[in-house]
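Q: next come a sequence and a model predicted from it.
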Amino acid sequence: MSTPVITPELVSLDQDFGHSSHEVISHLANLVASAGRTETPDTLLADAKAREDKSPTGFRGRIAIPHCRTTAVTEPTLAFARLAPAADFGGPDGDADLVFLIAAPEGSGKAHLKILSTLARALVKEEFSAALRSASTKDEVVALVTEVLESSPKKAAATPVAEATEGKTRIVAITACPTGIAHTYMAADSLTQAAAKRDDIDIEVETQGSSAVTPLAAAVIKNADAVIFATDVGVKDRERFAGKPVIESGVKRAINEPEKMLDEAVAAAKNPNAHRVSGTAAASSGEEEAGKLGWGKRIQQAVMTGVSYMIPFVAAGGLLLALGFLFGGYDMASGWKEIATGYSLTNLPGHTVPVEGADVTFERAGLMLYLGAVFFAIGQAAMGFIVAALSGYIAYALAGRPGIAPGFAGGAIAVMLGAGFIGGLVTGILAGLIAMWISSWKVPRIIASLMPVVIIPLVTSLAVGLLMFLLLGRPLAAIMTGLQDWLTSMSGSSAVLLGIILGLMMCFDLGGPVNKAAYLFATAGLSTGDEASMKVMAAVMAAGMVPPIAMSLATFARKQLFTPAEQENGKSSWLLGLSFISEGAIPFAAADPFRVIPSMMLGGAATGAISMALGAGSRAPHGGLFVFFAINPFWAWLLAIVVGSLISAVAVIAFKQFWPNKALQAA
């Protein structure tokens, strides 16, 4: 590679970077910037922090390896800190004193990711970490890391499972983490090395990471006595292991407790009543069973999966609707369907168009009106899928592919009955749980092949449909109608109160779960198309823009109150704010949460209240200032952002001025 992965400028020895993981990651991101490896350390920090918030990256040996794929770097980059004192990364044996920040370029090739995974595997070895602790110079650290990266990773010896020695327990394992860079391979090596020390186990591991995946051979799986799934994401082709005793956990448990997981797998192999992998991608459940996720966590993960698949429909559909209004005018909703289907490029509409037997006059005519109607029609089609997508992918997260069809069908029924996104949440969970239950049935082999493609989707769709039509549909529709009526009736103090609440939520964790909950409330309501929902969307987007803009203003106004790194972040965070990327304020909040977050919440609450009070509405779910054409009245919305940003900027300056952060100043 032309650019070294690590250089002495990317190494810090025996420094105090604070006690929290976010503080350490912030310092490491600034180290990467100082070495000239990124021009946007705030983006790197936001991406690394988002990964850290999913699951702490500390593990056995008092080592931490925060990592992410990010647009902030163009070459694979490693920053290393030997901390004094150590910092809390959620490790099982205390605070970490060795921390690697791994930054992989977004969309980087497999060769890059293989290099980074090699380092992760080396960190599992005690001799490597001991050498890092005893290194006396930065050059020595670079030499140690470079030697590891340039040598081929050596796997601990293990007899192939397909040819296992008689009397040994044959185990196969899958490891996978969300980014597929570090923990995937560290977990694999921890299991393999632990097994190599024992005479009663043979193991083979399939790493489902970002580097090339080599699937376990069919013969290996067939001969296996037990399976270990150490993953934070779904197992690919889970059906291959149907009928095998299984132990499941998050990927970090395999790194921290490999011996314990191997013991559990041996016990499961000898227990005829042990939990087994079902014939579908549905995972097992039961909080009392060792190594498995609880019901609450499983359903929460499933809902977030459904939401993540739904958001692209909302974003694409909402922006297309906004473009429809931009091109065709704000009276587009009166006859978009007739214009889009009844006219063409060779037969453009005039100002007057027959709509349902009556002539409707539009402000615009010709090509602009026609294109506006086409954009609007495409947007409506995309928006029409959001409840079905939400429901379908919740069911998919719970039950795998057999859950998709009943989940989508349930979502469509929810729309038909007027239950909206609330109905979609319910039908998705129902479809997933019912499909999971049916997949656990023990059926003759001749029927088993029909289960995932015919029987489970058929029976589950029927069950969900009957439950919705006979029991749940009308009550859920009444709840949805009540919510819409409440939004529509909002005025005066009630609208302002809702704006305050939404503003507080948007600025509480700057892109975290609370922020996302407020955003989803707004986007789900936006699908109804009523004016009250558009006001909620405008308030949410405006409040989410405040923190990065406010911090940029504060760094310009009182530079001396901020560190050099924060001053650099302030030069670009205003643009992130204008684009509605709340995460632009994360570097500031991570370094000084007790002063920054309350200040941001204060401005966000003011922005939400002003936006709602002045009746600003947004037809677009994202885009910030750049979708100004979809916001009306724009002046009111802009005023809310300006006032809120000024309040937050003044508040954070006051906090830092009269309640200085001595630890930050010392740094």
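A: Thanks, I have it.
Q: drop to CA atoms for contacts and neighbour counts, all remaining ones
A: Noted.
Q: can you say which helix or strand has residue 28 in it?
A: Assigned by DSSP states H and E, residue 28 falls within helix 21-34.
Q: presented hereafter is structure B, for comparison with structure A:
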Amino acid sequence: MRIVAVTACPTGIAHTYMAAEALEQAAKAAGHEIQVETQGSAGSTPLSTTDIQAADAVIFAVDVGVQDRERFDGKPRVDATVKQAINGAAGLLDRAIAAAEQRSDEPAPASAPTDTDPDSPANTGFGTRLRQWLMTGVSYVIPFVAAGGLLIALSFAIGGYDITEAPPVTEQFDAGSLAGWAALANQVGTIAFDFLVPVLAGFIAFAMADRPAIAPGFVGGAIAVVVGAGFLGGLVAGFLAGAVVGALRKIAVPKALAGVMPVLVLPLVGTAVVGTLMFVVIGQPIAAVTLGLTDWLNGLAGVNAALIGLIVGTMIAFDAGGPVNKAAYTFAVGGLSTGSDTALELMAAVMAAGMVPPLALALAVTVRAKLFSPSERESARSAWLLGASFITEGVIPFAAADPLRVLPSIMLGSATTGALSMTFGSTLRAPHGGIFVLPLVGGPLLYLLAIAIGMVVSAGAVILSKQIGRVTTTTTTATPAVAQ
């Protein structure tokens, strides 16, 4: 069989390529041909039209919307998450082959449904598609948060926290002083942050209803900012724009109008409908909810802050880059747009907690290598770098091999780190980067201490649980002495 596949995760860093490698290895072992398009942060080389046409089936192993998905219309398709591809690539291949064989036994359909049609039959449920739409928006937001957050943090490091009071650089800019450059970095970073909510809404809408939904989504997100609905308003605007444009696309129009629908009619009508609803109907209620949430976050202190850190730390480690992990991460990234101290503390806690699992397993392997398999000992080498880079997925080889011991252990360590980071009051504006953005952390020494303590807690728990399991296995399998 000839299979083509697309892999994509929200950050486009680890899961995307791990899923591609797992599919390639499974196909090679089963004697099939496969070509994988990785839609990651490093860019992608699209599959050629010839390769797609020659394919017997398609696999989408994605947690976000697939770019240019209409290329695959009419092909038998299997939908899955990247985690399912990493942990069960052989099963996905079997499903793809079964779908191809079933299609070959059936008459060709008059018209194949497209992925952008909300009602098209698919192997994924509505909940999975909803998460993919959300993660698509988040994946496009991350570069803006990274650029804006790092520039703002750099401006504070150079010019102090009163740099926000500097006059606009269009009116006054001193290229010969550090304060001038700090003001420039702060104002550029602030403008980058202004795009967060519109970009989120625009690309959620894009994931739902393709390019015609981008304009309604962006405009709806911008209105959310204007009325004070913030990040939550952007989410609603994005889903609303996608639903409106998706519904409009179902309307049958004369062929003479079909050509202008995507570029004129759909964006126009979609923008008018979404804009009206955001301004007149739902914008203000969402703004009230957003204000309440912001006040609640800002009011967290002491035990409450530590409890929030413990919860998000546990979520980050729960599925090592899966939906629960991404929910905690999205919550933290969304808070960055408020700029409040508590939101910055939450971002620091989430990143610290996400670094702990790979680092802890690497430490455990270093301390007690005999408790781990040769492949796990090999994985530990890269886990050091992955953990330091805030790529929680580095723990997956260990969690997949021994989930009952590893997962509770890393949740314990990450929860500890999250609670300690919030208690210490460490802050961070950058949504990614791990140890490499340490100069931008508020309270870096205590931040490192929180990470180190979590590492030790998780590593100790893993070693202890494996030791107990090993002792139990040895005791139960020992052969009793035979009396002579």
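A: Thanks, I have it. Since the structure is predicted, the reported quantities are computational estimates derived from the model, not experimental observations.
Q: what TM-score do we get after superposing?
A: With the length set by TM-score structural alignment, normalised by the length of the second structure, the two chains reach a TM-score of 0.81; 439 aligned residues with a C-alpha RMSD of 3.4 Å.
Q: picking that back up, between helix 21-34 and the helix or strand immediately after the helix holding residue 28 of the first structure in the chain, find me the angle.
A: Using DSSP H and E, the helix or strand that directly follows helix 21-34 of the first structure along the chain is helix 41-54. In terms of direction (axes from the mean of the first three to the mean of the last three C-alpha atoms, to 10 degrees), helix 41-54 of the first structure departs from helix 21-34 by 150 degrees.
Q: map residue 144 of the first structure across to the second structure for me.
A: Matched to the second structure by TM-score structural alignment, residue 144 of the first structure sits unpaired.
Q: name the element residue 144 of the first structure belongs to?
A: Going by DSSP H and E, residue 144 of the first structure is part of helix 138-150.
Q: residue in the second structure matching residue 652 of the first structure?
A: By TM-score structural alignment, residue 652 of the first structure lines up with residue 462.
Q: what's the separation between its match and residue 331 of the second structure?
A: Between residue 462 of the second structure and residue 331 of the second structure the computed distance is 28 Å (C-alpha to C-alpha, to the nearest Å).
Q: who's more crowded, those two?
A: For residue 462 of the second structure versus residue 331, neighbours defined as other C-alpha atoms under 10 Å are more numerous around residue 462 (24 against 16).
Q: quick check: the more buried one touching residue 409?
A: Yes. Under the criterion of C-alpha atoms under 8 Å, residue 462 of the second structure makes contact with residue 409 at 5.6 Å.
Q: tell me, stretch 137-153 of the second structure lands on which residues of the first structure?
A: With TM-score structural alignment as the criterion, stretch 137-153 of the second structure aligns to 306-322.
Q: give me the contacts around that stretch.
A: The contact list for stretch 306-322 of the first structure (C-alpha atoms under 8 Å, 6 or more residues apart in numbering) reads 375-383, 385-387, 389-395, 397, 523, 527, 619-622, 627, 629-630.
Q: just the residues you listed: which are in helices?
A: 375-383, 386-387, 389-395, 397, 523 (DSSP state H).
Q: longest helix anywhere in the first structure?
A: Longest helix in the first structure, counting by DSSP H: helix 295-328.
Q: which strands or helices does the helix or strand just after that one pack on?
A: Scanning forward in sequence from helix 295-328 of the first structure by DSSP H and E, the next helix or strand is helix 336-342. Helix 336-342 of the first structure sits against strand 352-355, helix 366-383, with contacts defined as 3 or more C-alpha pairs under 8 Å, 6 or more residues apart in numbering; DSSP states H and E.
Q: just the strands in the first structure please.
A: 11-15, 58-59, 63-64, 67-70, 77-87, 96-105, 169-176, 201-207, 226-231, 246-249, 352-355, 358-361, 617-618, 631-632 (DSSP state E).
Q: now the longest one against helix 21-34, angle please.
A: Interaxial angle, strand 77-87 of the first structure versus helix 21-34 (the same axes, to 10 degrees): 140 degrees.
Q: next, the angle strand 11-15 makes with strand 77-87 of the first structure.
A: 10 degrees.
Q: of all the residues in strand 77-87 of the first structure, which ones are buried?
A: For strand 77-87 of the first structure, the neighbour count (16 or more other C-alpha atoms under 10 Å) marks 77-84, 86-87 as buried.
Q: is it true that residue 33 of the second structure touches residue 23?
A: No. With contact defined as C-alpha under 8 Å, residue 33 of the second structure does not count as touching residue 23 (10.3 Å).
Q: and residue 112 of the second structure, how many neighbours does it have?
A: Around residue 112 of the second structure there are 12 residues (other C-alpha under 10 Å).
Q: hang on, the earlier thing: point out the most buried one among the helices and strands packed on helix 336-342 of the first structure.
A: By mean neighbour count, with neighbours taken as mean count of other C-alpha atoms under 10 Å, helix 366-383 ranks first of those at a mean of 22.
Q: now that helix, how far from the chain's geometric center?
A: Taking C-alpha atoms, centre = their mean, to the nearest Å, one finds helix 366-383 of the first structure lying 31 Å from the centre of the chain it belongs to.
Q: elements contacting that helix?
A: helix 295-328, helix 336-342.
Q: residues in contact with that helix?
A: 313-314, 316-329, 332, 336-337, 339-340, 343-345, 348-351, 527.
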